[in-house]
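> Just to be clear, the model below is a prediction. Sequence and coordinates:
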Amino acid sequence: MLITIGRDCLKRNNFINGAFIATLGIVVCKILGLVYVIPLYKIIGSQGGALYSYAYSIYAVFLNLSTAGIPTAISKIVSEYNALHQEKLQKRAFDIASKLLNIVGILSFIILFIFSDYFAHLIIGGTEGGNSVADVSIAIKIVSLALLVVPKLSILRGYFQGNKFITYSSVSTVIEQLVRVLLIIVGSYVSVKVFHLPINIAVYISILAATIGALASYLYLKFKIKRNKQEFEIQEINNEHVIDNKKLLKKILLYALPFVLISLLRSAYSVVDTFTVVKTLTSLGYTTDVAETTIGVFNTWGSKLNMIVVSISLGLITSLIPEITGSYAKKEFKNINYKINQSIKVLLFTTIPMAIGISLLASPIWTIFYGYDVVSVNIFSIYILQVIIYSLYITLINAVQAMNETKISLGVLCISFLLKVALNIPIMRFLYYINIDAYYGPAVTNAIVEFLSVMIILIVLKKKYNFKYKELFTPLLKIIVCLTVMLSVLWGLKYIYYSFNGIVQSVITIILFTIVGGLIYMLLSFRLKLINDIFGSNFFDKIRQKFSRKNKN
């Protein structure tokens, strides 16, 4: 049974530190997730890749059902009760949520394991050649094992995050991904290249890696708890509220529901593209190959690369939700305004140069991961820019939800979804009409819809809570100056060296442009004191103090 985590041995993270650590962890995981794909697909091929994706597609559905926003809800509840010094209540809330997710996880595992043949038939039907129903069924059975571990792990992470122990939650995420990737690469290589086993065995090992990675991560967090056992005592507080388990369960579910709906409505964007892009492009005269390439970039291949930039907002959200929840419980609205503004400044400072830099390097980046394709590169170079707005969008949506403003978050999400449905086809047709390739349409639609959503949230918060945003203008102006100089230099460098004829040349191009662009941007940021505007004038003093403490120890 988990109880309040001690404050001496386990170190809590403040907002910026927590956001930085969470972001770093997510970025590392996303990079690992991208890197392993290259050797894996060389080993297992397209047929093995299809078998791998069959298992994961059905697993993803059941995983969402098994977690369903409850870990985020626990992070929010724990932070709220911590702010109100209701330690017994946050412990009970964790216990109830753990039992609930354990039951749902076990039931999901049983359903997926027992009915694996049925799901396999649904996926491939009576197709001949390639993977058999038996192959897919075994893959589903193996991946179902993860449902016995991942729900336990996710609720534990939510508890750590709610207590502002972001470091340990992030380390557990990296451990999970690292163990998984190592098992996938080593296991698949040894089984096929050394023991000359069938490809499907390599796929089964790769799928099993998800369970083993999750188990390693779970054991790490349990070890951290056990090691600090003496710090887990709960102090008796006489004036704690008395809430029965039924009401606590109801609160958990009510907190979880909006996060589930947020996730579903965000996922619905890709569904809109799935149903509209191919039909619209082919009706405009594009070939089926171009149309399917377009949907592949938006829904799969481009999205994977975009997640490197999106990771920054995901890291901020991990730290922001418990921070805002705690401040909201104490009615500290000025503090919430400050943290939201700080989040926006960090996002603008990081995502704008990253997205623009990746757009500039779209050709060599795409060549390394997927092989050069002119249509894919063209789409991706625009699609990555939309991530700037998307990062602000998802951060603000989660921020208002942490303030219990469910009506605002769901209202904005519904409006954005309806606008996406209404504008997706017309914008593709409009671009075609003005002689711009229509396959840019979904990215343009997303940018417009998400920008409007961001403005709505900022205006509503200003009217309802008197939030102020004046402090954002000076950093934004400085960012534009830094970017202008950086891009001018990189554009000139492009005429000296810019090659993507193969992986080696592409890597050289990326390294060269990243070093030059990064140095220029950071040097100008220091020169214009942009770093001070975003992280505070004593930011580097704090870093020096931390290093000096470590050296003394």
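Yes, it's here.
> use CA for all of it now, contacts and neighbours both
Noted.
> Tell me how far the spatially most distant residue from the centre of the chain lies from H85.
Centroid-distance maximum for the chain: N238 at 40.7 Å, with C-alpha atoms, centre = their mean. According to C-alpha to C-alpha, to the nearest Å, N238 stands 11 Å off from H85.
> this is the other structure I want to compare:
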Amino acid sequence: MSDNKLVRGTMLLTGATFTSRFLGLIYILPFTMLVGQQGNALYQYGYLPYSILLSLATLGVPMAVSKFVSKYNALDDYVTGQRLFRSGVIFMTITGFIAFLVLFIMAPTVAGWVLPAGDSSGNSHSDVVFTIRMVSIALLIMPGMAVFRGYFQGFHSMGPTAASQVIEQFARILFILVTAYFVLQVFGGSIGLAVGLATFGAFIGGLGSLLVLFYFWKKRKAGIQKQIRESKKDYQLPLSSMYKELIAYALPLSLVGLAIPLFQAIDLFTFNDAMTEGYGANAGQAETAFGAFSRTTHALIMIPVALATAMSVNLIPSITKANTNRDLESMHGLITKSFQIILFFTIPAAFGLAILAIPAFASLYGLEDLEIGGMILSYYAPAAILFSIFAVTAAILQGMNRQKYAVIGLCIGLFFKLVLNYWLISSFGAVGGIVATIIGYTLAIGFNIWAVGKFAAYQYMQIGKHAAIILGITAVMAVSVYIVREGGMVVFDTTGQFGFVVILAFGVLIGVLLYFILSIRAGVAEKVLGNRFSFTKPRR
């Protein structure tokens, strides 16, 4: 796969993922106005266990199927991938049903784990149970849908995944907002009822996504069938061998795909107790901080991570093909291009968001919880860089059939997150949870980078120079954005939301323009995005 194809495929998925994340960010504003930060916390109490069960139910299937199909397609055997696809849809539907039963039945137990004991200032046990059970219904269709996405990706076709992601998010968000509004504003229902019913939007979104994938399947079925008929080989693998190979891919992929949910799960089960018992907050204060930490600010920092998510999906089949063909030169080129793109976009985005944390939070979520939300966002924003680098390094290892090293790296990070989390939150409040996450991810990334360098015989010197230039440009941009922010706080009225919106707009505009101008002049943009910027380089 050429660099241009990698960029095109990545940008297609990035556009879809950015759109999905942007929609997911924007809707939180009216949703927060309806249900508040404690309502956001309640939403997370249901959604985080669902995310974990979904990942376990799908077992990393989209990327595993993508890797499997890409491998056999590269060997001119299209029949094997087709057989896996057909049986996989049935198998994953069964695992989804099992996951639904587990989460639905275990809801009362999970609710007891996450709520502070003996404190009535937060959400009720029954509300958490209802929320978990409503979101669990989506598990009936999501795993089967994952097979469709993985199959298309195995053909290096990212359009179906991109379109289905956007439709899924749009349908989910529309249902969430309409449901919450009608329950609270029209029928005068409780926040617990509104949030619980809103989580059913996960099922509605999945249904919309599945319809889109069916459309693409019908449209492309004839072309795929032609490739299958013209296959030069048929390894005639029995289903047992196919699934053994798939599971060997999928289990590590599943665990790595669970990285962020598992880190958040540690917070889910320790945050409230650490805040109430160690830090001295009441349940309401703890849930407000948890809602800001795990949902509202997390949604913001995940926008820069969208690029890494798209890159990971695109990288695995590409690295797999290069690895299967033993094309080390192509593999090195893919690794270099991936790091260049990730660092170019995520470093300035993360630091810019950290500096503009207060106006960003105020603009999107209002002034009610600005102090805690702005503070959390300012500390949490740099974690976007770590999330991105981990996703890309893990994808590279997976494409090289070194999945176990990505899992080892993740386990190292989770171990330190688990060990440090309660103590740091008890000592420093919500910031302690952020620090524990950053420490865990840093250690995981360090291990992954070592493994990529060792098993791909990859030298990081070129990337190091690239990163140093980006950091220098980002530092100049950060100082400028800081000056704009401080000046705006003096000039504009910050007693209302509009003043923060203006400050945010000016800060983003200045930061983006300055960064791209400097990166173009330094030649960094040309390396990442191609020679379309070469005319701006200084003449010698």
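In hand now; what should we look at? In this text the structure is predicted, and so the values were computed from the model without any measurement.
> quick one: the lengthiest helix in structure 1 to structure 2 mean distance?
In structure 1, assigned by DSSP state H, the helix with the most residues is helix 245-283. In the superposition with structure 2, the average deviation recorded for helix 245-283 of structure 1 is 3.7 Å (mean C-alpha distance after the TM-score superposition for structure 1).
> Can you tell me which helices and strands that helix packs against?
helix 70-83, helix 87-114, helix 288-296, helix 406-433 (3 or more C-alpha pairs under 8 Å, 6 or more residues apart in numbering; DSSP states H and E).
> any idea how far the shortest one is from the chain center?
If I follow you right, that is helix 288-296 of structure 1. In terms of C-alpha atoms, centre = their mean, to the nearest Å, the centre of helix 288-296 of structure 1 is found 25 Å from the chain centre.
> what does it contact?
D273, T274, V277, V278, L281, T282, G302, V375, S376, I379, Y439 (C-alpha atoms under 8 Å, 6 or more residues apart in numbering).
> what about the strands in the stretch 401-550 of structure 1?
Read by DSSP state E, counting those that start in this stretch, the stretch 401-550 of structure 1 holds no strands at all.
> quick one on the thing from earlier: quick one: secondary structure of the residue farthest from the centre of structure 1?
Three-state assignment for N238 of structure 1 (DSSP: H, G, I helix; E, B strand; the rest coil): coil.
> one step back: now render the helices and strands packed on helix 245-283 of structure 1 as TSV, adding mean neighbour count and distance to F369 of structure 1.
As requested, these are exported to TSV (neighbours: other C-alpha atoms under 10 Å; distance: least, C-alpha to C-alpha, whole Å):
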stretch	mean neighbour count	distance to F369 of structure 1
helix 70-83	27	32
helix 87-114	20	33
helix 288-296	18	14
helix 406-433	18	27
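> Now that we have those helices, can you turn them into a markdown table and tack on distance to K42 of structure 1?
Supplementary listing: those in a markdown table, determined by distance: least, C-alpha to C-alpha, whole Å:
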| stretch | distance to K42 of structure 1 |
| --- | --- |
| helix 70-83 | 36 |
| helix 87-114 | 29 |
| helix 288-296 | 20 |
| helix 406-433 | 36 |
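> Which one, of the ones you listed, ends up nearest to Y521 of structure 1?
Of all those, helix 288-296 sits nearest to Y521 of structure 1, with 32.4 Å by C-alpha to C-alpha.
> Run the angle between that closest one and helix 245-283 for me.
Compare the direction of helix 288-296 of structure 1 with that of helix 245-283 by axes from the mean of the first three to the mean of the last three C-alpha atoms, to 10 degrees and you get 160 degrees.
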